[in-house]
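1. here is the input, now give the coordinates:
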Amino acid sequence: MDRLPLAYSTALRLRDAGLSDDAIARRVGVEPEAVGPMLRVAEAKLASVGYDDADGGTR
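-> Okay, the predicted model is just below:
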């Protein structure tokens, strides 16, 4: 996750902690409508470098 911009990695961690999109938006400084796309981009970036959350890191 250290390959992601801070806002993206923070958003992923907050989502994994169970925070709502509104709460995530407030914490990372974006509009609530931007959280979903931000999370999808972050997940795509992680997938492109082989990061697999299920095994705790890179393959």
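2. only C-alpha atoms from now on, for both contacts and neighbour counts.
-> Noted.
3. how many residues are close by E33?
-> The number of residues packed around E33, counting by other CA atoms under 10 Å, is 11.
4. would you do the same for the sequence below? I want to compare the two.
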Amino acid sequence: MNYSANINGITVSASFSDTTVNEVFIPLLKHLAQLHHEKQRRILVMLAAPPATGKTVLAQT
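-> Okay, here's the model as predicted:
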């Protein structure tokens, strides 16, 4: 899957395999949404990974 985002005026493109999206990103986002629903308040999520691994793209999705 290919994604494109405009970050501070710079277009950034990222490509993720369907496996990564379906087995990592979607379950993570579902878990965070469920946690948010249970807590009934904002939650803070910190992403730590090497540069250019898709942190910003994931956060904007």
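5. overlay the chains and give the TM-score.
-> Comparing the two superposed chains by TM-score structural alignment, normalised by the length of the first structure, the resulting TM-score equals 0.34, with 30 aligned residues with a CA RMSD of 3.4 Å.
6. how many neighbouring residues does the closest residue to L14 of the first structure other than its chain neighbours have?
-> With CA to CA, 6 or more residues apart in numbering as the measure, I24 is the residue that lies nearest to L14 of the first structure, at 6.3 Å, once sequence neighbours are left out. Counted by other CA under 10 Å, the residues lying close to I24 of the first structure total 23.
7. repeat that for N2 of the second structure.
-> Residue crowding around N2 of the second structure was assessed by other CA under 10 Å; the count is 9.
8. and for the one 4 residues further on?
-> When counting by other CA under 10 Å, one arrives at 11 neighbours for N6 of the second structure.
9. over to E38 of the second structure?
-> By the other CA under 10 Å criterion, the neighbourhood of E38 of the second structure contains 9 residues.
10. now the element after the one helix or strand it maps to, going C-ward?
-> When elements are assigned from DSSP states H and E, E38 of the second structure belongs to helix 26-39. Downstream of helix 26-39 of the second structure, the first helix or strand assigned by DSSP H and E is helix 55-60.
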